[in-house]
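Asks: Give me a model of this one.
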Amino acid sequence: MNSPEQVVICGKGELAIFACEYFNASPKHTVSYVVADPFEPVSTERTLIEYCREHGIEVIDSGRIEDLPGYADGTFACDLCLVIFHKRILPRRFIDCCARIINLHLSYLPKYRGVRPVNWALKNGERMHGATLHEISEGIDEGPILNQVAFCIYPEFEEVVDTYTRAMGYARQLLMDTLPMIDRIVPVPQEHAEMSIYYEKDNHRLEERMTFTKAQSLKLLERL
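Replies: A predicted model of the protein is given here:
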């Protein structure tokens, strides 16, 4: 019998916990390490770090891939790395350590690469948004697409928290649909000419869409 594939999960939140649960239940995989972002979403009831400690999964609670055993001396490797809301851009050196490395992004790529994709979609009055699983390259959210889902959004009445919550539901279903057949999917290159991207330096332009609700955002703007 073949040895189970070594999986590393980088990120935070309920979807990262869901991914841990999926791979823990799979006879073909084992979660060797979790690189957990110490800053969890405020909506998370149980942190990824807590989950790992409860289930005996080795966790890097600094959130730094540099702290993975063997990374410093060049002996670290894994069969699959799944990235879910990991804050840092991963360097080429780490990408090359992974036989395959995949990211979950809350937009219908190539639209809304970068930060706060849900906020920007509402700010720009979009009628559609999405979630995407794609391979990671050195560029920001620009790797080939494995699977994605689109859904309607309603900027005329939805708060960011409303759209975000629905996006998380679609993203969870995307993981459920894709992970069982991930080894058979041939990724499709993105249409780079259609891309849009936002950076942290652009956040101030979100104004009333900066945080989860318009009221919270306006209070924050008053303090800036």
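
Asks: Please count neighbours and contacts with C-alpha atoms only from this point.
Replies: Will do.

Asks: dump the residue contacts of the residue most central in space within the chain.
Replies: For the chain, the residue nearest the mean C-alpha position is residue 84 (2.8 Å; Cα atoms, centre = their mean). By Cα atoms under 8 Å, 6 or more residues apart in numbering, residue 84 lies in contact with 9, 10, 11, 12, 15, 16, 103, 104, 105.

Asks: How about residue 116?
Replies: Taking Cα under 8 Å, 6+ apart as the test, what residue 116 contacts is residue 198.

Asks: now it: how far from residue 20?
Replies: 24 Å (Cα to Cα, to the nearest Å).

Asks: Work out for me the element residue 16 sits within.
Replies: helix 13-25 (DSSP states H and E).

Asks: Let's see this one next, to set against the first:
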Amino acid sequence: MRILFMGTPDIAAASLAAILEAGHEVCGVFTRQDKPVGRKQVLTAPPVKVLAESKGIPVYQPRTLRDEAVQSDIRALAPELIVVVAYGRILPPEVLEVPPLGCINLHVSLLPKYRGAAPVQWSVINGDTETGVSIMFLDEGLDTGDILNVAPVTIGPEETSGELFERITDQGAKTLVETIAAIGRGEVTRTPQDHSKATLAPPLTKEMARFDFTRPAKEL
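Replies: Here you go, the predicted model:
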């Protein structure tokens, strides 16, 4: 299948690697711009860009997807499917309508629970015993599209969000590739989300990192 991939961090790079290993044609990669990293503020490329360039895949790093020239580039790439993993931007309608098979997204929670930027962290903060990954069709909302596939992941009693993220990264890549194959066979079922059960996982703040020793040990 001819796929346009959009993603930025390590979890997205793992999914891109799995898509390539499965034999799909990745016609281009969209990722966020290089950023200064570390105390010396060294300009560093996102993991997805590093992988794409090592595979000879064209890389695009636009500031916005709402620019007509950018949308023209996407149409010119002629993807059958757009795959999004932690890209960090909402796709406008003009992009959503480009691929004939639609646009799908990997989200690291069991939607509609924990829509937003930090679902893994909030699942640990809230003491959940289970989370998972959801593959959904993208629409104009924030993680509101129809579900195509889910895979649950248990959370250990002492597991950190970092440890959990590593396991979810592997499960997400596997589930994503399975779903793409099912789309190619025309064997997916769209399940609308129950929006009345939706919860949010907003970005974490520095203030949240402070230890308050009046709180229970389990929360700390």
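
Asks: What's the average distance for the longest helix along the first structure when superposed on the second structure?
Replies: Longest helix in the first structure, counting residues (DSSP state H): helix 160-178. Compared with the second structure after fitting, helix 160-178 of the first structure deviates on average by 1.6 Å (mean Cα distance after the TM-score superposition for the first structure).

Asks: Tell me which stretches of the second structure form strands.
Replies: For the second structure, the strands defined by DSSP state E occupy 2-7, 25-30, 35-37, 42-44, 59-60, 81-85, 103-107, 115-116, 130-137, 147-154, 200-201.

Asks: name the helices or strands packed onto the first one?
Replies: So the one you mean is strand 2-7 of the second structure. strand 25-30, strand 81-85 (3 or more Cα pairs under 8 Å, 6 or more residues apart in numbering; DSSP states H and E).

Asks: The shortest one vs strand 25-30, what angle?
Replies: For strand 81-85 of the second structure against strand 25-30, the angle by axes from the mean of the first three to the mean of the last three Cα atoms, to 10 degrees is 50 degrees.

Asks: Strand 81-85 of the second structure: how far from the chain's middle?
Replies: Offset of strand 81-85 of the second structure from its chain centre (Cα atoms, centre = their mean, to the nearest Å): 9 Å.

Asks: average gap between it and the first structure?
Replies: Strand 81-85 of the second structure sits 0.3 Å off on average (mean Cα distance after the TM-score superposition for the first structure).

Asks: And for the first one?
Replies: Aligned to the first structure and superposed, strand 25-30 of the second structure gives a mean residue distance of 1.4 Å (mean Cα distance after the TM-score superposition for the first structure).

Asks: Where in the first structure does that strand align, residue-wise?
Replies: Using TM-score structural alignment, strand 25-30 of the second structure lines up with residues 30-35 of the first structure.

Asks: Return the set of buried residues in that stretch.
Replies: 30, 31, 33, 34, 35 (16 or more other Cα atoms under 10 Å).

Asks: Identify the residues contacting that stretch?
Replies: 4-11, 20, 23-24, 52, 57-65, 68.

Asks: Out of the contacts of residue 84 of the first structure, which is nearest to residue 139 of the first structure?
Replies: residue 103 (12.2 Å; Cα to Cα).

Asks: That closest one and residue 90 of the first structure, how far apart?
Replies: Applying Cα to Cα to residue 103 of the first structure and residue 90 of the first structure gives a distance of 11 Å.

Asks: neighbours around the counterpart of residue 192 of the second structure in the first structure, how many?
Replies: In the first structure, the residue paired with residue 192 of the second structure according to TM-score structural alignment is residue 189. Here the number of neighbours of residue 189 of the first structure (other Cα atoms under 10 Å) works out to 14.

Asks: was I right about residue 189 of the first structure contacting residue 145?
Replies: Yes. Between residue 189 of the first structure and residue 145 there is a contact under Cα atoms under 8 Å: 6.2 Å.

Asks: you'd agree residue 190 of the first structure is up against residue 108?
Replies: No. Residue 190 of the first structure is beyond contact range of residue 108, at 10.5 Å (criterion: Cα under 8 Å).

Asks: Please say which of the two ends up with more neighbours.
Replies: residue 108 (21 against 17).

Asks: show me the residues around the closest residue to that one other than its chain neighbours that make contact.
Replies: Of all residues not flanking residue 108 of the first structure in the chain, residue 130 sits nearest, at 4.2 Å (Cα to Cα, 6 or more residues apart in numbering). Contact analysis of residue 130 of the first structure by Cα under 8 Å, 6+ apart lists 106, 107, 108, 109, 148, 149, 150, 151, 167, 170.
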